[in-house]
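A.B. asks: can't give you the sequence, but here's the structure:
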């Protein structure tokens, strides 16, 4: 697949505390119909705008039509989407704490599901979508999104700045850090950390660290440089059996089978592509 069909841009500087990137996808159906669009569990949530036909999502073994633009909650398992026509969409990828300020409910309420953006933003969705559709190029779409989100975040309360240091600490250990150790590193009580994480990110500490740890595992597997034993050790698992069990509990298959099936699939390109400045 031509990498030019996927363009990832950094948001306006004022938004980078909240939004990591905008990914613009435009893939003809002839190509899109050959792809498995598996969306993986991650330590950040995503908002998706459909600019073309809706996609199908596999839910409880059945495919359901996704008619509306939506915010995905944190995923505890992979989710399969299938294009019905050409794949034209914008994915807004947030920082771990970037979405919760926009919501009046905990993000954990939509784990493994999604919320309609009309419900979240109340108004402005039709204008935003028509603007994105009418835009002449990707850069204009990016400017439209910047203006929309700057206006939305202007209405929110300031985030608890302690969450940034906590996430940096957790990420520095690739999720392999106990609450007790983080408490000592951050000079904060364990209950305080749990409250900050849940309030700022929307999910509990244990789930968040697990997502970061498994992101690291997928990155190690993708390098094709390490044995499963080495991956388990680098990710901090005390033995390979424990590593395989936890991986299988999320992805439904062994690390080896998962890596073989996922290799060269589209979501790898979406996730691995580095955002660029406009």
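C.D. replies: Received the coordinates, thanks. Just so we're clear, the structure is a prediction, and the values are computed from it rather than from any experiment.
A.B. asks: please make it C-alpha for all contacts and neighbour counts, starting now.
C.D. replies: Fine.
A.B. asks: number of residues surrounding residue 63?
C.D. replies: 14 (other Cα atoms under 10 Å).
A.B. asks: need the strands for the stretch 51-200 of the chain, in chain order.
C.D. replies: Applying DSSP state E, counting those that start in this stretch to the stretch 51-200 of the chain gives strands spanning 55-59, 62-66, 70-72, 79-83, 87-94, 114-116.
A.B. asks: any chance of CSV for these, columns distance to residue 166?
C.D. replies: Formatted as CSV, the strands of the stretch 51-200 of the chain follow (distance: least, Cα to Cα, whole Å):
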stretch, distance to residue 166
strand 55-59, 34
strand 62-66, 35
strand 70-72, 23
strand 79-83, 28
strand 87-94, 17
strand 114-116, 26
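A.B. asks: which stretch of helix or strand covers residue 26?
C.D. replies: strand 19-27 (DSSP states H and E).
A.B. asks: pull the residues that contact the very next helix or strand once past that strand.
C.D. replies: Going down the chain from strand 19-27, the next helix or strand is helix 29-32, by DSSP H and E. Residues from elsewhere that reach helix 29-32 (Cα atoms under 8 Å, 6 or more residues apart in numbering): 1, 83-87.
A.B. asks: nearest to residue 271, out of the strands of the stretch 51-200 of the chain?
C.D. replies: strand 87-94 (9.8 Å; Cα to Cα).
A.B. asks: tilt between the closest one and strand 55-59?
C.D. replies: 60 degrees (axes from the mean of the first three to the mean of the last three Cα atoms, to 10 degrees).
A.B. asks: assign residue 243 to helix, strand or coil.
C.D. replies: Classification of residue 243 by DSSP: H, G, I helix; E, B strand; the rest coil places it in helix.
A.B. asks: ok, structure two:
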């Protein structure tokens, strides 16, 4: 299995976290975990089905957006595959698509639904590209053109969403509302528009995601991981981890969970 990260050009760094590629010649079961950031995804080789229950599968899109999510989902393919994607900050949704971020929370619309003919043309270009660096150039140019059309302004809320991500969810929501000079209700409404979730839920998801960075921390106990990532006790950590991944963290950190092969690539 090949997993590769490609940094964005400087002009997109405020909206794009990174481009990524995942390729394999073998069948694969993937589990997407709760995440505060959306992804624009293109399956340029092979297709996946979403496993909605043990007896039911639904065809996933060829290209589309996996919105920021508070739940895990399972996908399966019986063939080799190639996926190209871009990992975005959540406020990239209103900036690139002129939609509130929460319109795509827990959703997976295909590119045709989102962008019509413009999306179909982009999909065709990505599919026909000769390599993944060409795909990065194509998608970066597309996103830059979208920004020129929408001309978004940097705001306190977008900066705040970014700060919460980089602080791994370790920020006090009440204090943030006061600093914004907005009422708590106004602040939460505006925050949801640019992050997809309430400040409290978004911070919980970001904190959970920070624990995944400890995947290879063989010398740490679950308690040490919990405290290091800002949880006040191990039971709180276990409860959140099970809610957002479907696994007890011991199963995950013992490398017995499905869909983690890309982390070992």
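C.D. replies: Cool, the structure landed. Keep in mind that this is a model prediction, so the values were computed, not measured.
A.B. asks: in structure 2, what range does the strand holding residue 26 of structure 1 match?
C.D. replies: Residues 16-24 of structure 2 are where strand 19-27 of structure 1 lands when matched by TM-score structural alignment.
A.B. asks: what's in contact with that stretch?
C.D. replies: Everything outside stretch 16-24 of structure 2 that qualifies as a contact, by Cα under 8 Å, 6+ apart, is 1-8, 80-89, 92, 132, 136, 262.
A.B. asks: and what of stretch 98-117 of structure 2?
C.D. replies: 61-71, 90-91, 93-94, 118-120, 123, 150, 192-197.
A.B. asks: pull out the buried members of those residues.
C.D. replies: Buried by 16 or more other Cα atoms under 10 Å: 61-70, 90-91, 93-94, 119-120, 123, 192-197, out of the contacts of stretch 98-117 of structure 2.
A.B. asks: out of the contacts of helix 29-32 of structure 1, who's the most crowded?
C.D. replies: Neighbour-wise, the contacts of helix 29-32 of structure 1 (other Cα under 10 Å) top out at residue 87, 24 neighbours.
A.B. asks: map that one onto structure 2.
C.D. replies: Residue 87 of structure 1 maps onto residue 81 in structure 2, by TM-score structural alignment.
A.B. asks: cool, residue 156 of structure 1 as well?
C.D. replies: Under the alignment (TM-score structural alignment), residue 156 of structure 1 maps onto residue 150.
A.B. asks: pretty sure that match contacts residue 95?
C.D. replies: Yes. If you go by Cα atoms under 8 Å, residue 150 of structure 2 and residue 95 touch, sitting 6.5 Å apart.
A.B. asks: burial check on the aligned partner of residue 213 of structure 2 in structure 1, number of neighbours?
C.D. replies: Applying TM-score structural alignment, one finds that residue 213 of structure 2 aligns to residue 219 in structure 1. By other Cα under 10 Å, the residues close to residue 219 of structure 1 number 12.
A.B. asks: which of the three states applies to residue 219 of structure 1?
C.D. replies: On the basis of three-state DSSP, residue 219 of structure 1 is classed as helix.
A.B. asks: residue contacts, it?
C.D. replies: Taking Cα under 8 Å, 6+ apart as the definition, residue 219 of structure 1 has no contacts.
A.B. asks: can you pull out the helices in the stretch 151-265 of structure 2?
C.D. replies: With helices called from DSSP state H, counting those that start in this stretch, the stretch 151-265 of structure 2 shows them at 156-166, 173-179, 184-195, 199-212, 222-228, 234-245, 249-253, 261-264.
A.B. asks: and the contacts of stretch 16-24 of structure 2, which of them are buried?
C.D. replies: For those, a burial check counting by 16+ other Cα under 10 Å picks out 8, 81-89, 92, 132, 136.
A.B. asks: and the furthest pair within these?
C.D. replies: Among those, 81 and 92 lie farthest apart (Cα to Cα), at 27.2 Å.
A.B. asks: tell me how far residue 251 of structure 2 lies from residue 181 of structure 2.
C.D. replies: Note on residue 251 of structure 2: its distance to residue 181 of structure 2, by Cα to Cα, to the nearest Å, is 44 Å.
A.B. asks: for residue 188 of structure 2, same thing?
C.D. replies: 12 Å.
A.B. asks: what does residue 105 of structure 2 give?
C.D. replies: 26 Å.
A.B. asks: the two: who's more crowded?
C.D. replies: With neighbours defined as other Cα under 10 Å, residue 105 of structure 2 and residue 181 compare such that residue 105 has more, 21 against 10.
A.B. asks: structure 1: which residue goes with that one?
C.D. replies: Aligned counterpart of residue 105 of structure 2 in structure 1: residue 111 (TM-score structural alignment).
A.B. asks: equivalent analysis for residue 31 of structure 2, please.
C.D. replies: Per TM-score structural alignment, residue 31 of structure 2 is aligned with residue 38.
A.B. asks: tell me the SS of its match?
C.D. replies: strand.
A.B. asks: hang on, it packs against residue 78?
C.D. replies: Yes. Using Cα under 8 Å, residue 38 of structure 1 makes contact with residue 78 at a distance of 6.2 Å.
A.B. asks: that older thread, most tightly packed of the helices of the stretch 151-265 of structure 2?
C.D. replies: Highest mean neighbour count among the helices of the stretch 151-265 of structure 2 (mean count of other Cα atoms under 10 Å): helix 199-212, with a mean of 22.
A.B. asks: list the contacts of that one.
C.D. replies: Contacts of helix 199-212 of structure 2 (Cα under 8 Å, 6+ apart): 34-36, 70, 164-165, 168-171, 173, 188, 191-192, 195-196, 225-226, 229-230, 240-241, 244.
A.B. asks: now stretch 244-260 of structure 1
C.D. replies: By Cα under 8 Å, 6+ apart, stretch 244-260 of structure 1 touches 76-78, 214, 221-222, 228.
A.B. asks: pull the most distant pair out of those.
C.D. replies: Farthest pair in these, by Cα to Cα: 76 and 228, 21.8 Å.
A.B. asks: quick one, longest helix in structure 2?
C.D. replies: helix 132-150 (DSSP state H).
A.B. asks: report the angle between the axes of that one and strand 81-88?
C.D. replies: Using the same axes, to 10 degrees: helix 132-150 of structure 2 against strand 81-88 is 40 degrees.
A.B. asks: quick one: buried residues of helix 132-150 of structure 2?
C.D. replies: 132, 135-136, 139-140, 143, 146-147.
A.B. asks: so what does it touch, helix or strand wise?
C.D. replies: helix 92-97, helix 117-128 (3 or more Cα pairs under 8 Å, 6 or more residues apart in numbering; DSSP states H and E).
A.B. asks: the longest one vs structure 1, average distance?
C.D. replies: This means helix 117-128 of structure 2. Superposed on structure 1, helix 117-128 of structure 2 shows a mean distance of 2.3 Å to its aligned residues (mean Cα distance after the TM-score superposition for structure 1).
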